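*Asks:* Kindly return the folded structure for what I paste below:
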Amino acid sequence: MSTARPVVLGLSCGILPPNPTSPLFKGKPLHYCEGSLGAAVARAGALPILLPALAEPAQLAALLDLVDGLVLSGGTDVSPQVYGEVALEPAWAGDPERDAYERALIAAALARRRPILGVCRGAQILNASLGGALYQDIRAQLPGALTHRDWDRYERNGHRVTIAADSWLAATLGAGEHAVNSVHHQAIRRVAPGLRCVAVAPDSVVEAVERVDAEQFLVGVQWHPEWQTADDPDDPNAASRGHAIFAAFVAAVVARRS
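*Replies:* Here you go, the predicted model:
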């Protein structure tokens, strides 16, 4: 039996504020993970650990000493305050509590040179935290854009992206066009210094960013690879590509850990 220590990946959590009308955990805050993400990490050979949104900054940062890499999960909007703007509509005010929590995780991961993988919102908060900016709403701010979020179709909504040849993502999935799901209404408008755009949609929306060098391993994808499944009638190879991202990330974490 192998005695090698397993790869441990910390997953950022979603935050639900106290709900005094809920019959379950009445008036208590909830820190949660959508189950597909943890399952995808486990299938890739790592142990997923949910990182709670601790109030004490030192304790929150110390969580990164316990993991080999960080996965920033999807979820609520990023507040425009993160990139120095005000909300154009009240509905786009975002989630400042979660922003502060994840920005603290990102800072701790960068200081420890832990690899980071951002998924959907995760790509957005990574980019915004490093000095980039977002479209608060694609439909309102980018006329003629594709439908990047459709409530009824949800993860069945999708489009193709073009991946740059000289990128980690291309080494993982192959350069050129690939089908992805699309469940976001915000998107990267200005890529942060130090990151580069490595995938775009046909309407020019940024779909992936990365920095992969000797100092840092940072990758963000706008789609949800954990939701790419074998039962997708429009894309029979979706599951293998979704798994490939997590498997390659785990391999990168192992290489940098050793």
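*Asks:* all contacts plus neighbour counts: C-alpha atoms, from now on.
*Replies:* OK.
*Asks:* Identify the spatial nearest neighbour of N181, chain neighbours not counted.
*Replies:* Nearest non-adjacent residue to N181, counting by Cα to Cα, 6 or more residues apart in numbering: G158, 4.1 Å away.
*Asks:* all helices for the stretch 151-258 of the chain, in order.
*Replies:* Using DSSP state H, counting those that start in this stretch, the helices of the stretch 151-258 of the chain run over 168-173, 238-257.
*Asks:* Take those and lay them out in CSV including distance to Y101 and mean neighbour count.
*Replies:* Formatted as CSV, the helices of the stretch 151-258 of the chain follow (distance: least, Cα to Cα, whole Å; neighbours: other Cα atoms under 10 Å):
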stretch, distance to Y101, mean neighbour count
helix 168-173, 27, 18
helix 238-257, 23, 19
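*Asks:* Ok, which of those comes nearest R211?
*Replies:* R211 sits nearest to helix 168-173 of all the helices of the stretch 151-258 of the chain, at 8.7 Å, using Cα to Cα.
*Asks:* what residues does that closest one touch?
*Replies:* Helix 168-173 is contacted by residues 163-165, 175-176, 198, 210, 212, 241, 244-245, 248 when judged by Cα atoms under 8 Å, 6 or more residues apart in numbering.
*Asks:* Relative to Q228, which of the helices of the stretch 151-258 of the chain is closest?
*Replies:* Short answer: helix 238-257, nearest of those by Cα to Cα, at 5.0 Å.
*Asks:* by contact count, what packs against that closest one?
*Replies:* In terms of contacts (3 or more Cα pairs under 8 Å, 6 or more residues apart in numbering; DSSP states H and E), helix 238-257 is packed against strand 7-12, helix 35-43, helix 168-173.
*Asks:* thinking again about what came up before, any idea which of the contacts of helix 168-173 is closest to P18?
*Replies:* Among the contacts of helix 168-173, I245 lies closest to P18 (Cα to Cα), at 34.5 Å.
*Asks:* Contacts only, for the closest one.
*Replies:* Contacts of I245 by Cα under 8 Å, 6+ apart are 169, 172-173, 225.
*Asks:* just to revisit the earlier point, number of residues surrounding the residue nearest to N181?
*Replies:* Around G158 there are 20 other residues, counting by other Cα atoms under 10 Å.
*Asks:* got the contact list for it?
*Replies:* Applying Cα under 8 Å, 6+ apart to G158 gives the contacts 148, 179-183.
*Asks:* that older thread, of all the helices of the stretch 151-258 of the chain, which one is nearest I106?
*Replies:* Smallest distance to I106 across the helices of the stretch 151-258 of the chain (Cα to Cα): 15.8 Å, for helix 238-257.
*Asks:* Relative to A58, how far out is Q81?
*Replies:* When distance is defined by Cα to Cα, to the nearest Å, Q81 is 23 Å away from A58.
*Asks:* To check against the first, give me the structure of this:
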Amino acid sequence: MTAPASRRLKIGLSACFSHADPYRPLFTGKTLQYVEQSIAHWIMSSGAMVVMVPCPTGETARGDVTLAHYAEWLDGVVMHGGADVWPGSYGEEPLQPEWLGDRVRDLYDMAVVEAFSQAGKPIFGVCRGLQLINVAFGGTLYQDIETQVPGAQQHRNPITYDKHQHDIAIVPGSRLDRLYPNQPRARVNSIHHQGIKNVAPGFDIEAWSIPDRIPEAIHRRIGGKSYIAATQWHPEFRDPEGRTLDDRVILEDFLAACERAQVRPALSHSPFQIRDRAARMLRRALLRKR
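*Replies:* This is a model prediction of the structure:
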């Protein structure tokens, strides 16, 4: 007999944004918030229930529901992949117009990370999610790896997309090394052109790309604080031929942290040192757009 809803983990999934477009034939002029099917199904494959965490502010906002309410109610959150991170989020000017990213989504994502960190709930990031977590906690990014890293390999191929792969080296003694014993090298998909330049304070790099040594996985040193981990690759895009790293191991580790947090939440912590700073910045930014 399957487990009832009351006994299943409730995992938040951050929203992707499609901003209001007067020329779109459907939902003309409306802001869309959505999830990509594969990542929702990946989380659900464990038996967990997935809840999209919508942005609670904007031109149509009503009521008093906040991201903090979702963080209190849910057991953890997964930060979605998607658009580039705006370089201004880590103190840089865009080097090219096409690398502007999505500033509104950055503010929303940072507010989600802030809410769940303040609630002591686990956070897992995928691709953009890794980059956003790194920036939220004080790290920086390469705006374009191939342009800024001499000798870098191609990390994104728009034609092959999730079939594009490269090898990674797992850092000996890391959490990832313990999850994948006797597997110092593995293959992963690669669907990004931005990447970590300087890792955020308090985080360890757990895997590097081969041969160009771009950080591919990070994990926060615990010290009583909540579990935060992220991968640059998309574990939800499973290779049908089984050539890539087993995605179930990473998911099980995150969900085990969510189960532990049900019993004993971690210490409340704001990545910005001031509580709810990101939520206030998001609210002000969206109010100005009205």
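*Asks:* now the contacts of helix 168-173 of the first structure in TSV, with distance to R190 of the first structure?
*Replies:* Shown next, in TSV, are these (distance: Cα to Cα, whole Å):
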residue	distance to R190 of the first structure
I163	18
A164	18
A165	21
A175	23
G176	22
V198	13
E210	13
V212	19
R241	27
A244	27
I245	24
A248	26
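*Asks:* Tell me the one of the contacts of G158 of the first structure nearest V205 of the first structure?
*Replies:* Among those, and counting by Cα to Cα, the member closest to V205 of the first structure is H148, at 9.5 Å.
*Asks:* if I pick the closest one, what's in contact with it?
*Replies:* Each residue near H148 of the first structure by Cα under 8 Å, 6+ apart is listed here: 138, 157-158, 182-185.
*Asks:* quick one: the residue positioned nearest the centre of the first structure from N19 of the first structure, how far?
*Replies:* Centroid-nearest residue in the first structure, with Cα atoms, centre = their mean: V119, separated by 1.9 Å. Distance, V119 of the first structure to N19 of the first structure, by Cα to Cα: 27 Å.
*Asks:* Same check on G194 of the first structure?
*Replies:* Between G194 of the first structure and N19 of the first structure the distance is 40 Å, computed by Cα to Cα.
*Asks:* And the residue nearest to N181 of the first structure, what's its match in the second structure?
*Replies:* The equivalent of G158 of the first structure in the second structure is Q165 (alignment by TM-score structural alignment).
*Asks:* The second structure: strands as residue ranges?
*Replies:* 10-14, 16-18, 32-34, 49-53, 76-79, 123-126, 140-142, 165-170, 185-189, 195-198, 203-210, 215-220, 228-231 (DSSP state E).
*Asks:* in the first structure, what residues pair with the first one?
*Replies:* Looking back up the chat, that one is strand 10-14 of the second structure. Using TM-score structural alignment, strand 10-14 of the second structure pairs with 8-12 in the first structure.
*Asks:* Whichever residue in the second structure pairs up with G242 of the first structure - nearest residue in space that isn't next to it in sequence?
*Replies:* When the second structure is aligned by TM-score structural alignment, G242 of the first structure is paired with D247. The shortest distance from D247 of the second structure to any non-neighbouring residue, by Cα to Cα, 6+ apart, is to P235 (5.1 Å).
*Asks:* ok, now which ones touch the equivalent of that neighbour over in the first structure?
*Replies:* In the first structure, P235 of the second structure lines up with P225, judged by TM-score structural alignment. P225 of the first structure sits next to 119, 180, 241-243, 245 when contact means Cα under 8 Å, 6+ apart.
*Asks:* What of F116 of the second structure?
*Replies:* 68, 71-72, 76-77, 122-123.
*Asks:* What's it aligned with over in the first structure?
*Replies:* By TM-score structural alignment, F116 of the second structure lines up with A109.
*Asks:* What number of residues are in the vicinity of V206 of the first structure?
*Replies:* Residues near V206 of the first structure, counting by other Cα under 10 Å, number 22.
*Asks:* Let me know whether it touches R189 as I believe.
*Replies:* Yes - contact criterion Cα atoms under 8 Å: V206 of the first structure and R189 qualify, at 7.4 Å.
*Asks:* For the corresponding residue of the second structure for L47 of the first structure, which non-adjacent residue is spatially closest?
*Replies:* Correspondence of L47 of the first structure to the second structure, assessed by TM-score structural alignment: M49. Nearest residue to M49 of the second structure in three dimensions, chain neighbours excluded: K10, at 4.9 Å (Cα to Cα, 6+ apart).
*Asks:* Next, the contact list for that neighbour, please.
*Replies:* Going by Cα under 8 Å, 6+ apart, K10 of the second structure touches 48-51, 74-76.
*Asks:* how about a cut-off of 10 Å?
*Replies:* By Cα atoms under 10 Å, 6 or more residues apart in numbering, the contact list for K10 of the second structure reads 44, 47-51, 73-77, 255, 258.
*Asks:* now, which of these sits nearest M1 of the second structure?
*Replies:* Of those, the one sitting nearest to M1 of the second structure (Cα to Cα) turns out to be G47, at 12.6 Å.
*Asks:* Name the nearest residue to that closest one, sequence neighbours excluded.
*Replies:* Among residues not flanking G47 of the second structure along the chain, R8 sits closest, at 6.8 Å (Cα to Cα, 6+ apart).
*Asks:* gap between that neighbour and V263 of the second structure?
*Replies:* Between R8 of the second structure and V263 of the second structure the distance is 14 Å, computed by Cα to Cα.
*Asks:* Likewise for R284 of the second structure?
*Replies:* According to Cα to Cα, R284 of the second structure stands 35 Å off from V263 of the second structure.
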